[in-house]
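Novice: Pasting the sequence and the predicted model now:
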Amino acid sequence: MKARSRRLPAEWEPVGAVLMAWPRADGDWAPYLPAVRACYRELCAAISRHAPVLLLSATPEATAQELAHLGTGRLRVWASPAQDTWTRDYGPITVLESRGPEGEAPLLLDFRFNGWGGKYQAGGDNRATAAAWHGGAFGLSPLEPVGLVLEGGSIESDGAGTIFTTSSCLLSPGRNPQLDKAAIETALIAQLGARRVIWLNHGELCGDDTDAHIDTLVRLCDPGTLAYVSCDDPGDPAAAPLQRLEAELQGLRTAAGGPYRLIPLPWPQARFAPDDGRRLPATYANFLILNGAVLVPSYGDPSRDQAAQAALAKAFPCHTIEAIDCSALLLQHGSLHCATMQIPAAVFQ
């Protein structure tokens, strides 16, 4: 396979559906179930205005009934073995393969998911994509299993061959210990059609258990624009790592050779877990780009919430900016982008 025969589309390209998973009553969400399901109802409703929702559930009939008001044309529910809700990390990563004069054809890649480097049990999540595909959730598009451990939240694509990731995540010993950096980069080139891989070496969020997923820190808004988490409080433990990240971004160049346009996002007010008091990894970088809209997490912090929305309005002048209260999602150390996986429109054509 030639590296340039396939590409990983950018998130701002046409979206055919968004994959999510309904919080299980017997899973990790049990202590917070009413709050998180209320958040999911709001999130499903917001997404369904822009793209259909494919919802995985352990109790599909009951879930479909609870969300029946969204309409069958905007919501489809599938029985699933998924244990957790973070479809960004175990859902399919869709590449588009060049077919010459025939254009591009989608291919769903089912990478291994091992609970963020073996931190959590993840057997059901690892089987979720194949189960949904066998059930017909992704139409007639083919599915290819891939032995590499890779989470969707650990990569960002500009749609033209540039892939962003972080060294602390993809080089963590719990994911692919048999592979060094060169081997992992070779795999990204082969599987995702990357022409260049940009490894970020700085930046981390307090409370993050993903080993610094790129989608918690830095996001592409267009091929030349990066939105990133910043912190101007020198007393905050995150300040120094995020300042080093900012300096690193300032030194990057686009594929065309120019500097990236950088849009700083505020560091949300500190939120803490009710059980152990640990700081939660709140981040405005965990937004979702849809057809003509950007859904942005909010955290009950009006000044910073509004500042983040204003910053992203500059980054996406042709999109509507819609805020979703994701305070409940923080309780399991995730947010809006983590809970969703866009499926390109080509999958359903």
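Specialist: Yep, that arrived.
Novice: going forward, measure contacts and count neighbours with C-alpha atoms only.
Specialist: Noted.
Novice: Run through who's touching stretch 152-171.
Specialist: 7-11, 88-91, 93, 150, 176-177, 180-181, 184, 193-202, 210-215, 219-220, 222-223, 255, 337-338, 341 (Cα atoms under 8 Å, 6 or more residues apart in numbering).
Novice: Looking at those, which are in helices?
Specialist: Judged by DSSP state H, the contacts of stretch 152-171 include Arg88, Asp89, Tyr90, Lys181, Ile184 as members of helices.
Novice: give me every residue that touches the third one.
Specialist: Contact partners of Tyr90, counting by Cα under 8 Å, 6+ apart, are Asp110, Phe111, Arg112, Phe113, Asp125, Asn126, Ala128, Thr129, Glu151, Gly152.
Novice: Would you confirm that the fifth one belongs to a strand?
Specialist: No: checked against DSSP: H, G, I helix; E, B strand; the rest coil, Asp125 lies outside a strand; its state is helix.
Novice: quick one: it and Phe111 touch, right?
Specialist: No: between Asp125 and Phe111 there is no contact under Cα atoms under 8 Å: 11.3 Å.
Novice: Comparison target, given below:
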Amino acid sequence: MAFRMPAEWAPHEAVWIGFPSSADAWGAPLQRAQQQIAAFANAVHASGQGERLHVIAGSAEAAAIAAELVDSGIHVEQRHIGDVWLRDTGCIIVKDGDRRIARDFGFNGWGGRYDYPGDRTIGAELAASAGLEIRKADWILEGGSIDVDGQGLAATTADCLLNPNRNPTLDKAAIEARLRDELGIDRLLWLGDGLRNDHTDGHIDNLARFVGVNHILIPQGAGANDPNSAAFDDAHKRAEAFGCQVSNMPSVGRFMQDGEAVPASYMNFYIGNHNVVVPIYGAENDDAAITTLAALFPDRKVVGVMADAVLTGGGSFHCSSQQIPV
């Protein structure tokens, strides 16, 4: 066998969740973002015999707030964390049988956009605290830029992985080779553009997610006013041509914050051991998104949690979390 990145629906031992901590980074939405991240953690925890939860706060003050907001049984830790997006700054854990390795990829603030102290070190720090063997990778890769079915198939966007602000010396073939060697990905579905105004350069976890082996979920545009209809249509065509089973997810549609259409997406859901937590926004398709996921995950409870304040920081629940497979 070889080391491979498990699918998110494979059993988890634990999950790390970043907790909004910096008023400088979050501004006025900080308090509501903290409440929504805590509600996400509580929803995962409420599933009962699930994974252990570790909420990671960046200051003593934030840790005290988190401890007040989350359920008893959720472990709150204060660590030197830059921003909450542990999907991108945390290690990606691969498995070969019962052996696990934490792949510690490079991180450059999403192409140099946001440079917070702690973001380059938190992944290895958390992996070490979990007793995991760590192997450093010498190139930039964010966990939110890939999604896998656990059987060697992954999806990504050219918008992100081929952006010269990440790995300017690596071409498509070189990236495919590295993903094969380090994450066990031997088939890579290249999608095109990500969501409009996504400062990650179009992470896949806002656009398309695997919900089964070779089975991918992609939104349908919510009418002519949806700024992402063309990206969704293109993703559908590419996935079908690649040979994937494709299911449809409702789109949030045009979602405005501070006069700008922002990348609100139901695709940023987290698949826990016993439930699926989907971000909702007080939008027309919130209930339809929950119903869609409930049909796809009949063995898990699907829970919608408000995420509009979390979105002001540039992501949602999947972005803020990184699981530890058993």
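Specialist: Now that the structure is in, tell me what you want to look at. From a predicted model like this one, the values you see are computed outputs, not experimental measurements.
Novice: So between Asp125 and Phe111 of the first structure, which is more surrounded?
Specialist: Asp125 (25 against 22; other Cα atoms under 10 Å).
Novice: Counterpart of that one over in the second structure?
Specialist: Mapped onto the second structure by TM-score structural alignment, Asp125 of the first structure lines up with Asp119.
Novice: ok so, going back, only the buried subset of the ones in helices among the contacts of stretch 152-171 of the first structure, as a PyMOL command please.
Specialist: Of those, the buried ones go into a single PyMOL selection, burial set by 16 or more other Cα atoms under 10 Å:
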select buried, resi 88+89+90+184
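Novice: which two in the ones in helices among the contacts of stretch 152-171 of the first structure are spaced the farthest apart?
Specialist: Across those, the longest distance by Cα to Cα is 22.9 Å; it joins Arg88 and Lys181.
Novice: returning to that earlier point: among the contacts of stretch 152-171 of the first structure, which are in strands?
Specialist: Counting by DSSP state E, the contacts of stretch 152-171 of the first structure place Arg7, Ile93, Arg196, Val197, Ile198, Trp199, Leu200, Arg219, Leu220, Asp222, Met341 in strands.
Novice: And those residues, which is closest to Asp84 of the first structure?
Specialist: Closest to Asp84 of the first structure, out of all of those and judged by Cα to Cα, is Met341, at 13.7 Å.
Novice: Quick check: the aligned residue for the closest one in the second structure?
Specialist: With TM-score structural alignment as the criterion, Met341 of the first structure matches Gln322.
Novice: Pretty sure that match sits against Arg87.
Specialist: Yes: under the criterion of Cα under 8 Å, Gln322 of the second structure makes contact with Arg87 at 5.0 Å.
Novice: residues near Thr207 of the first structure, how many?
Specialist: Just to correct that, residue 207 of the first structure is Gly rather than Thr. Gly207 of the first structure: 17 neighbours (other Cα under 10 Å).
Novice: do you know how far it is from Asp180 of the first structure?
Specialist: 27 Å (Cα to Cα, to the nearest Å).
Novice: To which residue of the second structure is Asp233 of the first structure aligned?
Specialist: Under TM-score structural alignment, Asp233 of the first structure pairs with Gly223 in the second structure.
Novice: just Gln309 of the first structure next, same as before
Specialist: That one, Gln309 of the first structure, aligns with Ile290 by TM-score structural alignment.
Novice: now Leu188 of the first structure
Specialist: Under TM-score structural alignment, Leu188 of the first structure pairs with Leu179 in the second structure.
Novice: so that match sits in a helix?
Specialist: Yes: counting by three-state DSSP, Leu179 of the second structure falls inside a helix.
Novice: which residues does it contact?
Specialist: Going by Cα under 8 Å, 6+ apart, Leu179 of the second structure touches Ile185, Asp186.
Novice: Can you verify my assumption that Ala128 of the first structure contacts Ala82?
Specialist: Yes: taking contacts as Cα under 8 Å, Ala128 of the first structure lies within contact range of Ala82: 5.3 Å.
Novice: What segments of the stretch 201-326 of the second structure are strands?
Specialist: Here the stretch 201-326 of the second structure has its strands, by DSSP state E, counting those that start in this stretch, at 209-212, 215-220, 245-250, 256-257, 260-261, 270-271, 275-280, 301-306, 321-325.
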